[in-house]
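J.: Predicted coordinates and the sequence they were generated for:
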Amino acid sequence: MVLNLRQASHKFLSLIPCLASSEDAQVVDHDWLGDLVDVPVSSRVRVLTGFLLRELKDYWHVALLISTILHPIDIKDEPSQLGKRRDLFNTVENSIIKLGLEKVWDIKQLINGKDVMNALQLKGGPLVKESLDKAMAWQLAYPSGTAEDASNG
């Protein structure tokens, strides 16, 4: 778990500018999630954050804390630095809550493995996982979508 927290903290670092900004900032470095071609650019931060939190579950606060400590701050004064980091943590946490992702790992997938295996006529394997990941990316990009929408999308 320690290694996962370390890796996740670095992933969070790439998301902090987007989640802390009130503007529609785009993620610069997201090579850790593979292909997001089918995800609208406007939804990529939500999708990346959703996958990261699904991986971390309740430990996402710990990874966010580590990330805010690692995040560069250009204030030399230590007490001011602490306040700035606390504010950054709270801003990112609030953004995650606004996106409705604070318990994203509890969200039931619209399409399950059995659906994928039936649709693709497979008996299992890595293609099923890849399809489920794409379905989850779609679901995160379109949070009010239905299983029927996901099957057609």
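T.: That came through, no problem.

J.: only C-alpha atoms for contact and neighbour calcs from this point on.
T.: Will do.

J.: Which helix or strand lies directly C-terminal to the longest helix belonging to the chain?
T.: If you go by DSSP state H, the chain has its longest helix at helix 78-98. Once the chain leaves helix 78-98, the next helix or strand it forms, by DSSP states H and E, is helix 113-120.

J.: this is the other structure I want to compare:
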Amino acid sequence: MFYMDKKSKKVPVVSYIIRDSLKLKASDADTIVNIHVVSEKFAELILLLESNENLETVKEKLDDEYLEIPTDLVKRVFAGLILREIKGFWRVALFISTLVYPEVGNASDSLSKQDELDKRKERYISVERSIIDLDLDGVWKMKPLLDGKAIMGVMQVKSGGPLIGKWQQRLVKWQLAHPQGTMEECMEWMKQSEQQSKRQKIECST
């Protein structure tokens, strides 16, 4: 839910309540808004962890012409990206998600309120355990193997810009898929990916 501020800009209502009504910090408002946004993404992750029903859909979102995530690592990469976005508040976002996440096939209609709460509690514990088993608690502290300058060197470009930003995003996904990967392996992947993409573009143009 949004409202229009004095500059005719859309602002989440929750942000208005926290900043203008409760007079709390703007950073607090941003955190709350982000928690709600990420809780929606957690709903997608819950479905992935529980049933693999949306595996291909999630994989398509993660893949691009330079990076293809192995199927068995899609869960780790997707969950890792979500946790890096919300950081230490991931359990709060997960909790909210388990409360609003709809039951498959409306099976909850036949459950008592207590049974429904117990089932959602089990879901929270199960997803939390899965994230910990994937060694992702604290993943937001993961440092990139290559900084922007190093990426520019590998790509052989003299200035940054959107290109480097996109490679930085790919680098995070690559590291999530290769938690033991080294700087040298990462650079080799980037070079091979770039060369393969160029070959494909040449083939398509001929």
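T.: Received, thanks. Quick caveat: nothing in here was measured; it's all calculated off a predicted structure.

J.: Give the aligned range of the longest helix of the first structure in the second structure.
T.: Across the second structure, the stretch matching helix 78-98 of the first structure (TM-score structural alignment) is residues 113-133.

J.: hmm, back to that, how about the longest helix of the first structure: buried residues?
T.: Gln81, Lys84, Arg85, Leu88, Phe89, Asn90, Thr91, Val92, Glu93, Ser95, Ile96 (16 or more other CA atoms under 10 Å).

J.: what packs against that helix?
T.: helix 2-20, helix 60-70 (3 or more CA pairs under 8 Å, 6 or more residues apart in numbering; DSSP states H and E).

J.: go with 10 Å
T.: Contact partners of helix 78-98 of the first structure among helices and strands, from 3 or more CA pairs under 10 Å, 6 or more residues apart in numbering; DSSP states H and E: helix 2-20, helix 44-56, helix 60-70.

J.: Gln196 of the second structure matches what in the first structure?
T.: Aligned by TM-score structural alignment, Gln196 of the second structure pairs with nothing in the first structure.

J.: Gln196 of the second structure: helix or strand, and which one exactly?
T.: helix 183-205.

J.: closest one to Ser131 of the first structure among the helices and strands packed on helix 78-98 of the first structure?
T.: With CA to CA as the measure, helix 44-56 is the member of these nearest Ser131 of the first structure (14.4 Å).

J.: which residues touch Val92 of the second structure?
T.: Taking CA atoms under 10 Å, 6 or more residues apart in numbering, we find Val92 of the second structure in contact with Ile32, Ile35, His36, Val38, Ser39, Ile86, Thr98.

J.: hang on, the earlier thing: quick one: which of the buried residues of helix 78-98 of the first structure is nearest Gly34 of the first structure?
T.: For those, the nearest to Gly34 of the first structure is Ile96 (21.5 Å; CA to CA).

J.: Surely that closest one touches Val47?
T.: No. Between Ile96 of the first structure and Val47 there is no contact under CA atoms under 10 Å: 11.3 Å.

J.: Need the overlap of contacts for these two.
T.: By CA under 10 Å, 6+ apart, Ile96 of the first structure and Val47 have these common neighbours: Leu53.

J.: coming back round to it: quick one: work out the angle between the longest helix of the first structure and helix 2-20.
T.: Per axes from the mean of the first three to the mean of the last three CA atoms, to 10 degrees, the angle that helix 78-98 of the first structure makes with helix 2-20 is 80 degrees.

J.: and helix 78-98 of the first structure, how far from the chain's centre?
T.: 18 Å (CA atoms, centre = their mean, to the nearest Å).

J.: Determine which residue of the first structure is most distant from the centre point.
T.: Distance from the C-alpha centroid of the first structure, by CA atoms, centre = their mean, peaks at Asp77 (32.2 Å).

J.: Identify the farthest-apart pair in the buried residues of helix 78-98 of the first structure.
T.: For the buried residues of helix 78-98 of the first structure, and using CA to CA, no pair is farther apart than Gln81 and Ile96, which are 22.5 Å apart.

J.: so who does the residue sitting nearest the centre point of the first structure touch?
T.: Closest to where the C-alpha atoms of the first structure average out (CA atoms, centre = their mean) is Thr49, at 1.6 Å. Taking CA under 10 Å, 6+ apart, we find Thr49 of the first structure in contact with Lys11, Phe12, Leu15, Ile16, Leu19, Glu55, Ile96, Leu99, Leu101, Glu102, Val104, Leu140.

J.: can you pick the most crowded of these?
T.: Counting neighbours by other CA atoms under 10 Å, Leu140 comes out on top of the contacts of Thr49 of the first structure with 27 neighbours.

J.: Thanks a lot, catch you later.
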